[in-house]
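**Student:** Structural data only, the sequence is not supplied:
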């Protein structure tokens, strides 16, 4: 379980997380919200990529402030831009990079790498240049490079943002089939079908926490109200 207690964080004086307290224990949790709502920063606190200015994040009762490396071993993180996550020249080398601190021999490393590449449709590309893969293949490689470490929980920050419809659906099906608990940030609301719980973020706070349909309804109403306010302000500003 991941527990957040009164988590607050700011960038350059602007508060992006404002006193968030949560217990994340469900198998599939979605997080939605407009750009700038704080959801990506919240996601990064879950494995210690961001240590909050105040409050605490506990992963299996171990604080990310005191032991961020332990949190990152337990909570895998997939970014929206797979190219930023690919660090090694070839596909196999990039996946193997995640195992470098596991103390595995060459044979076991190769076995694990090939197993995860085969499972995610990349085995025929194991020795290919990683940055020459298609967009969908790069995102699958980024996912495989995290899954090879066998994290207890997976956090994905808008993993389909840069993908076409076909590849977005492939990634969506892959994520739904994973045995690990998943925290998914997404603007593609249909990906949340069947999730256990969805959080709506706005202004650095969780403003709704419930079932997918209700959460999406709340988010849609929030965005509609915001658009109506912007339209009204423009109309009043243009009035003579």
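**Tutor:** Thanks, I have it. As the structure is a computational prediction, the values presented were derived from the model and not from experiment.

**Student:** C-alpha only now, for contacts and for neighbours.
**Tutor:** OK.

**Student:** Show the contacting residues for the residue most central in space within the chain.
**Tutor:** Closest to where the C-alpha atoms of the chain average out (CA atoms, centre = their mean) is residue 156, at 2.1 Å. Listed by CA atoms under 8 Å, 6 or more residues apart in numbering, the contact set of residue 156 reads 77-80, 182-185.

**Student:** Which helix or strand contains it?
**Tutor:** Here residue 156 sits within strand 153-157, counting by DSSP states H and E.

**Student:** all strands for this structure, in order.
**Tutor:** Per DSSP state E, the chain carries strands over the ranges 2-11, 14-24, 28-33, 54-59, 62-63, 75-78, 153-157, 182-185, 197-202, 205-210.

**Student:** among those strands, which is nearest residue 123?
**Tutor:** Closest to residue 123 of those, according to CA to CA: strand 75-78, at 20.1 Å.

**Student:** Give me the contacts around the closest one.
**Tutor:** 46-47, 85, 142-143, 146-147, 151-157, 159.

**Student:** hold the first one in mind and look at this next one:
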């Protein structure tokens, strides 16, 4: 991963969501924490170009999120807080195939890619199920499969364990730990990111702590009870 912010910030309707900041992200596992409305999701969306900087510049593996939007989208997969918002087609296999359309693959190559990602997440038995029949954990895995079938080297997940029971949370946590891709995780689930390489703490649109999980989480707890 090589993500660089060069005095990049963004505002909406006159309100600053992320104040200008400069930093580089190169670690394989990065957690992003903070209170609701602190800017962490906006920051993450600036990385894959869903949100453009109002000032400054963001690059991902050498590609500018403004000038090279299509290339950036090929570098970064994004899993939304509610995976149902990004699963479009009613049958899981069809939805996973959707991401491969227009990629100049033969039908056989598409099927191999889809079968491969289904096997990778051990959800082949769900391939022909209707999406609305899946559990919360199965939906997260389905969303991961739909994104990672396109083979982005970086994946961002927004609250991947939100509202999951213990069984499904454990399933998602185990899956994330096994990913080969570089991962950025936005989470209120602090145990999920306790062994990550680096954690960023956002507060009022600024990064107020950046370092090892135990140090940054301690700062977060101070903010949360102040």
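**Tutor:** Here it is on my side, so go on. Values in this document were obtained by computation on a predicted structure and should not be read as measured data.

**Student:** on that earlier part again, how about the contacts of residue 156 of structure 1 in JSON lines, adding neighbour count and distance to residue 122 of structure 1?
**Tutor:** Output for the contacts of residue 156 of structure 1, formatted as JSON lines (neighbours: other CA atoms under 10 Å; distance: CA to CA, whole Å):
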{"residue": "77", "neighbour count": "25", "distance to residue 122 of structure 1": "20"}
{"residue": "78", "neighbour count": "22", "distance to residue 122 of structure 1": "17"}
{"residue": "79", "neighbour count": "20", "distance to residue 122 of structure 1": "19"}
{"residue": "80", "neighbour count": "19", "distance to residue 122 of structure 1": "19"}
{"residue": "182", "neighbour count": "24", "distance to residue 122 of structure 1": "22"}
{"residue": "183", "neighbour count": "25", "distance to residue 122 of structure 1": "24"}
{"residue": "184", "neighbour count": "24", "distance to residue 122 of structure 1": "23"}
{"residue": "185", "neighbour count": "26", "distance to residue 122 of structure 1": "25"}
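
**Student:** end-to-end on stretch 154-173 of structure 1?
**Tutor:** 15 Å (CA to CA, to the nearest Å).

**Student:** so it matches what in structure 2?
**Tutor:** Under TM-score structural alignment, stretch 154-173 of structure 1 corresponds to residues 155-174 of structure 2.

**Student:** what about the spatially closest residue to residue 34 of structure 2 that is not a sequence neighbour, neighbour count?
**Tutor:** Closest residue to residue 34 of structure 2 apart from its sequence neighbours, by CA to CA, 6 or more residues apart in numbering: residue 202 at 4.9 Å. Neighbourhood size, residue 202 of structure 2 [other CA atoms under 10 Å]: 24.

**Student:** how about residue 202 of structure 2, what does it touch?
**Tutor:** By CA under 8 Å, 6+ apart, the contact set of residue 202 of structure 2 is 32-35, 38-40, 208-209.

**Student:** Pull the most distant pair out of the contacts of residue 156 of structure 1.
**Tutor:** Going by CA to CA, the pair spanning the contacts of residue 156 of structure 1 furthest: 80 and 182, at 15.1 Å.
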